[in-house]
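Chemist: Give me a model of this one.
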Amino acid sequence: MSRIVRRLLIALYRWKGWKLEGGRPACDKFLIVGAPHTSNWDFVFFIGATHELGIKPSFMGKHTLFEGPQRRFMLDMGGVPVVRHQRGGYVQSVIEAFAAVDELALVVAPEGTRSSNGEWRSGFYHMALGAGVPIVPAWVNNETMRGGMGEPIMPTGDYRADLAKLAAFYRERMPDCARFEVLEKTTQTLDELEGNRTDD
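Modeler: As a prediction, this is how the structure comes out:
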């Protein structure tokens, strides 16, 4: 069933006619941040794009979704079971998942939902930092039917600086995207807050 679903999604990707930019990251383990997340078609794009680049993408899912008859389907589709109520929650589960394998490309939507105003949750950063893996920025523009991936960014522990690098990448790819304006302003706000703390 998972193979049938994947083939259907890849067929939809080709039918839509997206143009892909960028190449496969030169690393075996990395965290892909996909933005902006504005449409259900984003999922189809990322399945097709990763297939075209030779990447087997994985995603996080509540551990109860991996119980019973659907377990094999979820794992075959690239699911990574996470336990929310354990210490560290999603972040610790992802760190352990990266440590347990030699290859893993985990896709995360840092905005959380399609209704986001452009503010990012910081969980993705703590996952990458804790696992010691690079962050690969991925984007899709459903109006121009273009999308792709950028160069891996290794988290340094300086969230403000690393988020600014990501914001610069996305602003360059989609300068008119209101969500990425919010992302850029978030980094500026963090700079101001840090500056105030330093002055004190």
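Chemist: rest of the way, CA atoms for contacts and neighbours
Modeler: Will do.
Chemist: Can you mark which positions in the helix or strand where residue 127 lies are buried?
Modeler: If you go by DSSP states H and E, residue 127 is part of helix 123-131. For helix 123-131, the neighbour count (16 or more other CA atoms under 10 Å) marks 124, 125, 126, 127, 128, 129, 130, 131 as buried.
Chemist: Now flag whichever of these is closest to residue 151.
Modeler: Comparing those against residue 151 with CA to CA places residue 128 closest, at 14.9 Å.
Chemist: Do I have it right that the closest one meets residue 155?
Modeler: Yes: counting by CA atoms under 8 Å, residue 128 does reach residue 155; the two are 6.9 Å apart.
Chemist: how about the strands of the chain, start to end?
Modeler: 19-21, 29-35, 57-62, 79-82, 104-108, 135-141, 146-149 (DSSP state E).
Chemist: how far does the longest helix seen in the chain sit from the chain's center?
Modeler: Counting residues, the longest helix found in the chain (DSSP state H) is helix 178-199. The chain centre lies 21 Å from the centre of helix 178-199; the measure is CA atoms, centre = their mean, to the nearest Å.
Chemist: Remind me what that helix packs against, helices and strands.
Modeler: Under the contact definition 3 or more CA pairs under 8 Å, 6 or more residues apart in numbering; DSSP states H and E, helix 178-199 sits against helix 159-173.
Chemist: Quick check: buried residues in the helix it packs on?
Modeler: 159, 162, 163, 164, 166, 167, 168, 169, 170, 171, 173.
Chemist: is it true that the second one touches residue 169?
Modeler: Just to be clear, that refers to residue 162. No: with contacts counted by CA under 8 Å, residue 162 stays clear of residue 169, the gap being 10.9 Å.
Chemist: so who does the nearest residue to residue 146 once chain neighbours are set aside touch?
Modeler: Once flanking residues are discounted, residue 146 sits nearest to residue 19: 4.7 Å by CA to CA, 6 or more residues apart in numbering. For residue 19, the contact set (CA atoms under 8 Å, 6 or more residues apart in numbering) comprises 145, 146, 147.
Chemist: Residue 38 now?
Modeler: Going by CA under 8 Å, 6+ apart, residue 38 touches 114, 115.
Chemist: to compare against the first, here's another:
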Amino acid sequence: MFYGVLHRIVPPVAKVLWRPTVEGVHHVPRTGGVILASNHLSFADSVVIPVVAPRKVVFLAKSDYFTTPGLKGRAMRAWFEGLGMLPVDRDDSRAAIASLDTALQVLGRGEAFGIYPEGTRSRDGQLYRGRTGVAHLALTAGVPIVPVGLHGTDQLQPVGSNVPRLARVTVRFGAPIDVAGEYDGVPPGRARRELTDRVMTAIQQLSGQEEAGVYNERSLGV
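Modeler: Next up is the predicted model:
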């Protein structure tokens, strides 16, 4: 219910304010399970992508956003649920593993799941090495991955800012990476690494970021 109400209001208003440039939206399948794998520059990324995507995209969000007490907490929970987000305790490694199971359930229902392979926001604008959770999900669920390149969202809501600003944002959707039959007979660990590297190369080409060549600080990959 919340999603239907917010999605009729937020995207039109956001598009008027942000005037995002959107490229390659035709690459996003309109039906069936699919992973949208993006670079991560800002907290606002998980709002920007669902605003411009042609279908509902489910992201994971910190469980704190769903458990804050009082009126403010209820409003926050309604907001995040309305955006299609699901709670995850990102400071608990066991919960992080469980979040992959949650993602598989989303994909199993034929929905779109959004993920940031870097694991957390880039604070210096570089693109960090991808964690293999994205490949695990794609290979397990047998769904394609659509790479996404974001530009300008770090100006829309810089790290440390609680209020979005006016900024020009560009979202580029790349051609789907289909995993069906691509890694048959390849050892699982190698398959996950190779697929993840393919995804990160596609994201870099879309975002134009300089590659850091190392992992970012956090390690959850969701």
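Chemist: Can you give me the TM-score here?
Modeler: For these two chains in superposition, a TM-score of 0.68 is obtained (TM-score structural alignment, normalised by the length of structure 1); 175 aligned residues with a CA RMSD of 3.4 Å.
Chemist: by contact count, what packs against the helix holding residue 127 of structure 1?
Modeler: Contacts defined by 3+ CA pairs under 8 Å, 6+ apart place helix 123-131 of structure 1 against strand 29-35, helix 89-99.
Chemist: Pick the most buried one from these.
Modeler: Among those, strand 29-35 has the highest mean neighbour count (mean count of other CA atoms under 10 Å), at a mean of 23.
Chemist: Run the angle between that strand and strand 57-62 for me.
Modeler: For strand 29-35 of structure 1 against strand 57-62, the angle by axes from the mean of the first three to the mean of the last three CA atoms, to 10 degrees is 80 degrees.
Chemist: the inter-axis angle of strand 29-35 of structure 1 versus helix 159-173?
Modeler: Counting by the same axes, to 10 degrees, strand 29-35 of structure 1 lies at 60 degrees to helix 159-173.
Chemist: got the contact list for strand 29-35 of structure 1?
Modeler: 98, 102-111, 124, 128, 133-140, 152.
Chemist: could I get the helices and strands packed on helix 123-131 of structure 1 as CSV with distance to residue 76 of structure 1?
Modeler: Converted to CSV, these look like this (distance: least, CA to CA, whole Å):
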stretch, distance to residue 76 of structure 1
strand 29-35, 18
helix 89-99, 15
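Chemist: Can you say which of those is nearest to residue 191 of structure 1?
Modeler: Among these, strand 29-35 sits nearest to residue 191 of structure 1 (CA to CA), with 22.1 Å.
Chemist: Surely residue 125 of structure 1 is in contact with residue 156?
Modeler: No: using CA under 8 Å, residue 125 of structure 1 makes no contact with residue 156, being 10.0 Å away.
Chemist: tell me the centre residue of structure 1?
Modeler: Centroid-nearest residue in structure 1: residue 33, 2.2 Å away (criterion: CA atoms, centre = their mean).
Chemist: what residue of structure 2 matches up with that one?
Modeler: Aligned counterpart of residue 33 of structure 1 in structure 2: residue 37 (TM-score structural alignment).
Chemist: circling back to that earlier point, nearest to residue 1 of structure 1, of the strands of structure 1?
Modeler: strand 79-82 (14.4 Å).
Chemist: Which elements pack onto the closest one?
Modeler: When contacts are defined as 3+ CA pairs under 8 Å, 6+ apart, strand 79-82 of structure 1 packs onto strand 57-62, helix 89-99.
Chemist: Need those in CSV (columns: distance to residue 81 of structure 1).
Modeler: Listed next are those as CSV, based on distance: least, CA to CA, whole Å:
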stretch, distance to residue 81 of structure 1
strand 57-62, 5
helix 89-99, 8
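Chemist: Residue 159 of structure 1 and residue 129 of structure 1: what is the separation?
Modeler: According to CA to CA, to the nearest Å, residue 159 of structure 1 stands 10 Å off from residue 129 of structure 1.
Chemist: Could you pull up the residues touching the aligned partner of residue 47 of structure 2 in structure 1?
Modeler: Superposed on structure 1 with TM-score structural alignment, residue 47 of structure 2 falls opposite residue 44. Neighbour list for residue 44 of structure 1: 9, 10, 12, 13 [criterion: CA under 8 Å, 6+ apart].
Chemist: So residue 78 of structure 1 versus residue 66 of structure 1, what's the distance?
Modeler: If you measure residue 78 of structure 1 against residue 66 of structure 1 using CA to CA, the figure is 11 Å.
Chemist: before we move on, what about residue 133 of structure 1?
Modeler: With CA to CA as the criterion, residue 133 of structure 1 and residue 66 of structure 1 are 25 Å apart.
Chemist: Which one's more surrounded, those two?
Modeler: Between residue 133 of structure 1 and residue 66, residue 133 has the larger neighbour count (other CA atoms under 10 Å), namely 23 against 18.
Chemist: And the more buried one? What does it align with in structure 2?
Modeler: So residue 133 of structure 1 corresponds to residue 143, using TM-score structural alignment.
Chemist: Need the nearest residue in space to its match, chain neighbours excluded.
Modeler: residue 34 (5.4 Å).
Chemist: related to what we said a few turns ago, what touches both of residue 128 and residue 155 of structure 1?
Modeler: Joint contacts of residue 128 of structure 1 and residue 155 (CA under 8 Å, 6+ apart) are 134, 135.
Chemist: Of the contacts of residue 19 of structure 1, which ones are shared with structure 2?
Modeler: Mapping these onto structure 2 (both residues aligned by TM-score structural alignment, their matches' CA atoms under 8 Å) leaves 145, 146, 147 still in contact.
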